[in-house]
Structures are given as C-alpha cells and as structure tokens.
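Q: Below: sequence and its predicted model.
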Amino acid sequence: MSELTYDDFKSRVNIQDLLVDAGYRLNRRDGMRYPSYVRIGSDGKRVHGDKFIVTANGLCCFQPPERKNYNVISFIKEHPNLFAEYRPGMSGDRLVNLVCNRLLNNPVNDRVPRDFGRQRETRSFDIYEYETQGFINGDWESQKRFYPYFQNRGISLQTQRAFSDHFFLATRERGGKTYTNLSFPLSLAAWPGKDIVGLEERSRPNADGKTAYKGMAAGSNAAEGLWIARLENNRSDMGFTRPIDKAKDVYWFESAFDAMAFYQLKMNEPGNVGFHDLSNAVYVSTGGSPTKKQFSSMIEHTPEAIHHLCFDRDRAGRMFAVNFALQKEGRVFTSHLSPDKERLVVTDMTKGVKRHELSMEPFDFKDICERLGIDRRGIGYEPCDERYKDWNDQLLDKPMNNEETQTKGMRR
C-alpha cells in the first residue's frame, strides 16, 4: 500500500472518531444542532469549559468561545499530549502519521531505533517468548548471575534482595542469536503484577562498563504499562497480594535503577529521618518519558497516596514533574520545551485556552504550581541533589555537567 497523504487522512479519518480517541465523549444531552464532545473528569462529571463542537460540514471542530476550526491534522498537531503515540520532541508530522494510520488500521513501518538498529515489533508483548531466571533469596547461585548488571550501578546486594521479586533475567532468541537482559516487568495500575505487558530492559555492561542497550522489550505497552514495585512479599510477575489502592506513598522515577538507588541511599541515611517506611511504599518507573495515561492510571488507583516526584534533574525531568501536577489536578493541557530549552510552554485548555511560558532556570516547582493555580497537596517534588542528574548518579557520586541538564528527546 502506498503511503497515505494529508488529504487521505482528512477525507478518511472522521473528526468525531478522533475526538473519541483523544478522550472526549459525545454529549447527547447538549440539545444542539451539531454534535458536541466533552471531557469527563475522574469524578464522573463534565470538565467545565472543555468541549469541542463539530462543524456543519462534519470535517472540523472548534472549542467555544473561540471559532478556530481544527481538522484532523491541525487537531493532532496542536493537541499532541492527548494521544498515546506522543513523545517529547516528536515532530507533528510523525505524530499525525502514527495516529491517523492507527485509526485507519493501517500498519506503519517504524523507524529503526538507535539501540543496535533493532526493528520494533507491532504485535503485543508475550512473556512466554522469553526464558526467565529469578533472583532467589537464599540461593547464592541464582544471585551471582545478576552481579554484572548491578555492579556498575552501585546497587548493593542488600538492595537487590529487597527488590528481588520485581526483576529477573529474560532470555530470547532473535535472528539466530540469544540475548539476555536484566528485565523489570511492566504491568497496569489496575492490575499490578497480574499481567505483564512489557519489560524495561538493560543489557549486561560492555568491557568499558557501560550499558550497551537500554529500552523496552518488543511489543511492550509503554503508553500505559509501569514498573510497579512494592516490597511486602509482592511479586511483579504473579500479582500483588496486597492492593495498591490504600498505598500511602508512591515514588516516581524514570528508571527502575533510580528507584533502587533512591531506596539504598535513604535506607542508609542515619535514622532515615524525614521519610516514611520505605518498605511499605510503592515504587514506580515510567521507563523513560512518562505518558499521561501512565500518570492518570496510577493517580486513579492510589487515591489516598502522597506522590513523590523523583524524576531526573534535567529539564525534561522538570517538565515531567509539572505535567504530573497538571494531570493530578485534572487539567486538559499540552506542554513542551521551547527550542532553546530555556522555557516550559504550557497550554491549559481546561477552561478556555491559557498559554503560559515558564522559566526553567532557576526551577522552582512550588512557584510554577502557584503560577498555574495547581493545588500541590498530595505531591512532593523530591529530585536528587542538585549536583547530579538522577538518583543512580548520586549513588555513584557522578556529578552532571552542563550538557546533561538539557532535555532528552528519546525514551531511555
């Protein structure tokens, strides 16, 4: 099949289907001549001011009181965060291509990732395609296999044992070669641990001590899946014995390694002053750039929790923290870093359209939340020490340089 053009998308993709895919619902009680679509909040009620009305020709929509019309192309480009395919730094044209082809059930040839030039697979993840080896407490032979993966990260054997139910080695044969990676299983917040929907993977370090491959296993549901770890006899591959809906503390990271490093640093602090019982906390890794669905699902299923945002200290990590606060507040928004990375641009469409440009240097999470009118109750901004990019670097005492404060454009 030849590649579809913008004209093909505008003629074949229904604007109403696109609105539904973006999270809107047909408002059957509006009583207007033309269809309107509204967003429903977590309380089951309409989000005031967040409504789109389909135009008379049925090809466009607009958001009152403004009369700016969006067709399927412009709607996707100006509301990128409403779609699961979006990643920070992604071009609008690429996003349009992915979303429209998905809605048309057309396969898309994915670009080659940077890691080993491996091709991404579109079929669903299947854990039974892998041979797994667990870290068994009390069995030294099983534990020795994990030493090369954790040694260069500074993760102690004590910390490995604490998290042992939440990682394993996964081996798979591809192209006549066998690959084994340290794997952190992804599951959904609604069913933590009961169904593995992907793997956050790290290869064995090379001769220089650097991890050659890091990414998601083929077919992983990276849009919704999370690494969710709780240290109370809960296994990430068998289902949690205790639900997370009563969790008091959820700690958010971009990498499972960062979560383990954070735990190790805090547990070794004299008296562990100022922190809750870390063994009873829930640790979450987004596996890289977090999505709105990852945020919203965990927020929904941990209604009593305080959320501790431990994302990286670079500008992308700062943006993720602000995005989380906006999501928890129930805002309808898009956000991106300015081309020079100096400002965070937030477009809040919850009640009309409000555009904010927020300085990233110096970064003050409290001040930004106040400027955006966000209630910070239930949120703690807790990055690593300002000398380091992330918690694993702090554990290794590896200060960052100026270049590392810039945003990461790829999921890591």
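A: That came through fine. Numbers count the residues shown, from 1 in each chain.

Q: From now on I want contacts and neighbour counts done on CA atoms only, so please keep to that.
A: Noted.

Q: Can you tell me the number of residues neighbouring P362?
A: Applying other CA atoms under 10 Å, we find 7 residues neighbouring P362.

Q: From R313, how far out is it?
A: 12 Å (CA to CA, to the nearest Å).

Q: buried stuff in the host helix or strand of V96?
A: Taking DSSP states H and E as the definition, V96 sits inside helix 92-103. For helix 92-103, the neighbour count (16 or more other CA atoms under 10 Å) marks 92, 95-101 as buried.

Q: same question, stretch 317-335
A: 317-328, 330-335.

Q: try this one side by side with the last:
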Amino acid sequence: MPDYKVNFKELKARVGVTDVAYALGYRLDRKAGVGRYIELVLGDGREKRDTLIVSHPNDRASQTFFRRDGSKGDVLTLIRENMDAFLVTGKDDWQKVAKVMARFANMPEPEYNDDREYVKSVRAASAFDISRYEVKQIDMERIPRIFHQRGLSDETVRQFAPFVFLIRDRRNGNFDGYNIGFPYTDTDNQVKGYEVRGYGGYKSKAAGTDSSSAAWVADFSGGNPEAVRCVFFCESAFDAMAFHQMNRNQLHPDVALVSLGGTFSDNQITGVMNRFPNAKAFDCFDNDIAGRIYGLRMIGLLEGIPMKISKTEGYLQVEAGGKNFTVNPGKALPSQLAAHLPVHYRTGQWLPPKAFKDWNDCLLNKPVAPVLVPRKEERDRNLAERRKGNLKM
C-alpha cells in the first residue's frame, strides 16, 4: 500500500467500518442481535440492497466485514467499493482513500450516534452464559403456532423435539415471552448458544453464541454417530426441518441435519463432520449465489482442496490446484469440479427445486418471483426504437 503521508493504521483506529457504512446510509438491524457481530443493512423491508456483517462493533481498529455472498474486507475496502459516493480527487484509488479516511477522522459524531449507543449498551458477551436463559421443552399438546406458519407438521415438530426448545432471555426488558431456541453444540455436545426465532420474522442468536465452531445438529442416530451416513447442511434450522419433512420417505432413519445459522465457518463444517466419521456431507443451502459459494467452500474443506472463489457475470470463478476455471451455479458442483480437480465425492448436493430460494419456501410453496424475459420480437422492437432514438440525437 503506498504511503501518502497518511498512517492508515493510525486512521483505522479512529475510523471503522461502521463509521463509513452509517455515512453511506446503512443502518443497524437490531432484530439480527448484537454480539461479536452486528448486521448493517442498506434499505429496508423487501428493498434491502445490501447487508454487511461487521465484527468487533465496539473496536474500530479491529473491524472487518463480510457478506453472505463471500465478499469481505475492512474499512478501506468499503471506501474503495463506494468511491463515487465521496467527492475526492487523487492520483489513484489509494490517495483518494487516504483523503476519505482523513476526512472521517476529523468528523464529529453524526446522527447515527443512536445506533452506536445501542450497540455499546448491549455489551457483546464474550462467552455464552447459559444461566441468562430460561429453557424448557416444547409441550406437544400446545405446539407453538410459529411452526404451523412455517408449514411444519405436528409430526415433524415431535421428531425434532429433542433438538428444539422454548427459550426466554431473563435480561431482555422489552420482551418477557419465549422464543424458539435451536441449541448450538460443539464436538463434546455441550451447548454453546442458541439460534433464536420468533413471530414476525424475528431472528437472532443468544448472547455469546459460538458461531465459529458450534452449530445446531439434529442427530437421529440415537446416540450412535458412526451409524450416520448422510449429514445435511442448511442455512437455518427451519430449512432443515422443512427438508426433512419433504424428503423423509427417501431418507435413512439414521441421518443428521445441521443449521449454520445463516453464516459459514470452516470450523463449523469440519467440527460437525468429525462427529460423524462415516458420513457424507450434503449441500442443502439456499438457491442463490451465497448458497453456491457455501457449497463450494464445503467441498474445498472436506476434499482438502484450498479454493479462492469470486463472482463473475453469471458464473463463479474458482482458483484451486494451480488451475483457474468457471463454475455454473445452476449445475451440480461436485461433477463440475471433478473435471478439473481430484474430487473424491465426500460431498453431495440436495438443493431446493430451482423455483424456490430455500427448503422452507419450497414447503410453503412460495416460489421466487420469475424474471420475465422479453420475447425475441419484443427485443428486436426495443432495439430498433433505441437505434432510432440514437439517430435523432
């Protein structure tokens, strides 16, 4: 990085990802919870245009961010991505970044101070404290309505009952009721947190939840993990339950279903698979680019093939084993990789039908809105009109 009489390390101690993101219009998603990470969203409701998951929310110098599509960076990356938003000039990008950083370093606390104070007040827990939460089993005679709203049958809830609980945060002064808690466990089967879901689309994680090495695991082997031959990885516990409900007649009784809670950590994958030494991992992730990147990362991990993955127009670019090639996200990943790399098929794919984003939407029969492609006649007519318009100019 060039030196422009600006100490970037010193500036990063004063200007964090959150400062730049708030100035660009991102706002804190309080429903996503505040812990080791926070989520900053650009836009709202169905108009969300981007989401940044930011680490170390109270320590500017250590802040980095990532997106669910696999992209990541620090405050300098975020500035470079949005250079057009900052009216600065310079010989190159780094000189412009230096000017933006210097400008932010001298700015007073702006209007987003309310969000910053909220994050400080929550005080991210460094470790999960089980005593903070009241946990109880679900009463099968009074199954919470939220499961029915998700299309999940009473039979499915009964099957998953050993792995799903009601949870109440004793320190939450704003809500005194119970949510649904999916316990995150480690390789010793110790509870390290909860994936939390509630009515109105509420989702969060219990304070201090270990999302880096623990995951929600529903093991149907009855305490015999060596009997498990298939482990199905999903992005949420509701997706995993929906997958099982829709495909149970095709599944062996001794299977395991896993939720990563919307994020992907290498240690989550390897830790889970270490519990099931004879099993094959299946990618059941969402039908979007982030889901396909998760699938590629899982294959790379379990096949022992380091990969660098990036997005290109309509494809994913993969660098691995000294080769550089493209992958079509709409086709099976293992067979595409096998054309270039020594793949031993330790992983498979069991994706939602292409019309649906995830398995829960499939269960609810909520297809993704179709993208209407104009017919050839319409394209030709539009092209002719544009050419006429250009001639007039």
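A: That came through fine. The shown structure was predicted, so the numbers you read here are calculated from the model rather than taken from an experiment.

Q: What is the helix holding V96 of the first structure packed up against?
A: helix 72-78 (3 or more CA pairs under 8 Å, 6 or more residues apart in numbering; DSSP states H and E).

Q: so where in the second structure does the helix it packs on end up aligned?
A: On the basis of TM-score structural alignment, helix 72-78 of the first structure is assigned to no residues in the second structure.

Q: So which elements touch that helix?
A: Helix 72-78 of the first structure packs on helix 6-12, helix 92-103, going by 3+ CA pairs under 8 Å, 6+ apart.

Q: From the contact counts, what lies against the first one?
A: It refers to helix 6-12 of the first structure. helix 72-78.

Q: rerun that using 10 Å as the cut-off
A: Under the contact definition 3 or more CA pairs under 10 Å, 6 or more residues apart in numbering; DSSP states H and E, helix 6-12 of the first structure sits against helix 72-78, helix 92-103.

Q: ok, now which ones touch L333 of the second structure?
A: Applying CA atoms under 10 Å, 6 or more residues apart in numbering, we find L333 of the second structure in contact with 283, 292, 295-296, 299, 327, 347-349.

Q: neighbours around L199 of the first structure, how many?
A: That count, for L199 of the first structure with other CA under 10 Å as the rule, works out to 29.

Q: Give me the distance between it and K144 of the first structure.
A: Taking CA to CA, one finds L199 of the first structure at 21 Å from K144 of the first structure.

Q: Y213 of the first structure too?
A: In terms of CA to CA, Y213 of the first structure sits 21 Å off from K144 of the first structure.

Q: who's more crowded, the two?
A: The neighbour comparison of Y213 of the first structure against K144 (other CA under 10 Å) goes to Y213, with 17 against 11.

Q: Make sure the more buried one is actually in contact with S203.
A: Yes: the pair Y213 of the first structure / S203 is scored as a contact, 5.2 Å apart, by CA atoms under 10 Å.

Q: Which neighbours do those two have in common?
A: Common neighbours of Y213 of the first structure and S203 (CA under 10 Å, 6+ apart) are N181.

Q: hang on, the earlier thing: if we go to the first structure, which of the contacts of L333 of the second structure are intact?
A: With the contact criterion set to both residues aligned by TM-score structural alignment, their matches' CA atoms under 10 Å, the contacts of L333 of the second structure that also touch in the first structure are 292, 295-296, 299, 348-349.

Q: Name the nearest of these relative to T18 of the second structure.
A: R292 (27.9 Å; CA to CA).

Q: what's the nearest residue to that closest one if we skip its chain neighbours?
A: Using CA to CA, 6 or more residues apart in numbering and skipping residues adjacent in sequence, the residue nearest R292 of the second structure is P329, 6.1 Å away.
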